[in-house]
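Engineer: no sequence on this one, just coordinates:
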């Protein structure tokens, strides 16, 4: 949103529209994450029971507890899956000091949007749940904070960082605007889910740099696969 608690978290892809079954080919743990992603975002976290998750995954509730301790554990892994791949990329980009910081920031923005909008459900909306303030979600909050700090470090390396040298508050504000735009794309994407995600991600990355005031070359940067 890594080498931290969430690095092993897997991104949840598209569940089947009909009742999920144990013979779908997915491991039971992953099947439960698919089911939880659907139910938490469609009918709501508070309204979803562990029994409902287990039944949607095609297993008994008792079996579910072999893999997850409850709803909080399911939610925590889903949340971490929305940040972990971007954090891995951010750490790598921070080491690539031979590349312009603006180009690396653009790549991080684009990749983050692809992650947030690439699945069928709005997992980003789960960030707003009051439960996320609890101690069980501290690893997720730390991962998200590290990702946001990586954005700030890359922004600091651009021409904007040079212009705002000594103005930490000004740089923090611009970073808040960029990070807020990236995390808020789910609302825009939800309004038109048929919009091609790759083009949407590239346009959002362009917009993020403009919001920050970062100057970039006239020719577009190549989009990484």
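Structural biologist: Nice, I can see it. Since we're looking at a predicted model, the values are computed, not measured. Numbering: from 1, shown residues only.
Engineer: please count neighbours and contacts with C-alpha atoms only from this point.
Structural biologist: Fine.
Engineer: so what does the top helix by length along the chain touch, helix or strand wise?
Structural biologist: If you go by DSSP state H, the chain has its longest helix at helix 138-156. On a contact count with 3 or more C-alpha pairs under 8 Å, 6 or more residues apart in numbering; DSSP states H and E, helix 138-156 meets helix 71-81, helix 84-95, helix 101-117, helix 168-183.
Engineer: which of those helices sits most buried?
Structural biologist: Ranked by mean neighbour count, the helices and strands packed on helix 138-156 are led by helix 101-117 with a mean of 24 (mean count of other C-alpha atoms under 10 Å).
Engineer: what packs against it?
Structural biologist: helix 84-95, helix 138-156, helix 168-183, helix 185-191, helix 197-212.
Engineer: quick one: buried residues of the shortest one?
Structural biologist: Spelled out, it's helix 185-191. 185, 186, 189 (16 or more other C-alpha atoms under 10 Å).
Engineer: which single one of those is nearest to residue 131?
Structural biologist: Closest approach between these and residue 131, by C-alpha to C-alpha: residue 186, at 20.2 Å.
Engineer: could you measure from that closest one over to residue 204?
Structural biologist: Residue 186 sits 11 Å away from residue 204 when distances are taken as C-alpha to C-alpha, to the nearest Å.
Engineer: another one to put next to it:
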């Protein structure tokens, strides 16, 4: 059952919205999107269904908000890394490492929802556009790494490799995400046409993620 929460003036709008997102993330990841009703989400959040609809007029809107959390932080990293003059390989490693960690360390495995048929719905257009921009950022970095394999093909392979952490995480709940992210970023470089970096190059890449 839902967690009891304050109502009326005692409950902030932001708290209620966050409660809906947390409840929906848990239910979508465990019960499934199609099998989860807005009533179930409201009950899990400890809110009235009318309150849920105030913040999210449709279940699709909840899904859109949750999926945004899986891509916007990585997109922000990509936008910051692209103009940098640091070697493309280091920037690519940093982006892949950060992206894998984002998908792997989230409380609920929301990246697994990427395969839902509902992803193609008109209401998810913003998410699809942001995810496409992220993929384009990978491609822009990969294009700076010479290789006989077309950059578009390498970008497809790299993007699939990064997002595969959601499948691995589902099958291996105790997965060491940090180690997986490091090895995954190494693999991204190899797919892109470069050798895996040494510790010094990894440190350079990680330092870029620490910069404001």
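Structural biologist: That came in fine, so what should we check first? Since we're looking at a predicted model, the values are computed, not measured.
Engineer: quick check: TM-score for this pair?
Structural biologist: Put the two chains on top of each other and the TM-score (TM-score structural alignment, normalised by the length of the second structure) is 0.87; 200 aligned residues with a C-alpha RMSD of 1.9 Å.
Engineer: nearest the geometric middle of the first structure, what residue?
Structural biologist: residue 82 (3.0 Å; C-alpha atoms, centre = their mean).
Engineer: just give me the match in the second structure for that one.
Structural biologist: Mapped onto the second structure by TM-score structural alignment, residue 82 of the first structure lines up with residue 70.
Engineer: what does residue 177 of the first structure give?
Structural biologist: In the second structure, residue 177 of the first structure lands on residue 157 (TM-score structural alignment).
Engineer: now residue 155 of the first structure
Structural biologist: Aligned partner of residue 155 of the first structure by TM-score structural alignment: residue 142.
Engineer: OK, contacts around its match?
Structural biologist: Applying C-alpha atoms under 8 Å, 6 or more residues apart in numbering to residue 142 of the second structure gives the contacts 88, 89, 92, 151, 154, 155, 192.
Engineer: as CSV, those with distance to residue 119 of the second structure would be great.
Structural biologist: Below are these laid out as CSV (distance: C-alpha to C-alpha, whole Å):
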residue, distance to residue 119 of the second structure
88, 31
89, 31
92, 27
151, 26
154, 24
155, 21
192, 28
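Engineer: surely residue 19 of the second structure is in contact with residue 45?
Structural biologist: Yes - contact criterion C-alpha atoms under 8 Å: residue 19 of the second structure and residue 45 qualify, at 5.3 Å.
Engineer: neighbour count for the two, which is higher?
Structural biologist: residue 45 (25 against 21; other C-alpha atoms under 10 Å).
Engineer: what lines up with that one in the first structure?
Structural biologist: By TM-score structural alignment, residue 45 of the second structure lines up with residue 57.
Engineer: hang on, isn't that match packed against residue 23?
Structural biologist: No - here residue 57 of the first structure does not reach residue 23: they are 10.5 Å apart, not a contact under C-alpha under 8 Å.
Engineer: which residues are in contact with stretch 46-66 of the second structure?
Structural biologist: Here stretch 46-66 of the second structure has contacts from 1-5, 16-17, 19-21, 24-25, 37-39, 42-43, 110, 123-124, 127, using C-alpha under 8 Å, 6+ apart.
Engineer: kindly recompute the last result at 6 Å.
Structural biologist: 2, 3, 4, 5, 39, 42, 124 (C-alpha atoms under 6 Å, 6 or more residues apart in numbering).
Engineer: equivalent analysis for stretch 79-94 of the second structure, please.
Structural biologist: Applying C-alpha under 6 Å, 6+ apart, the external contacts of stretch 79-94 of the second structure come out as 141, 185, 205.
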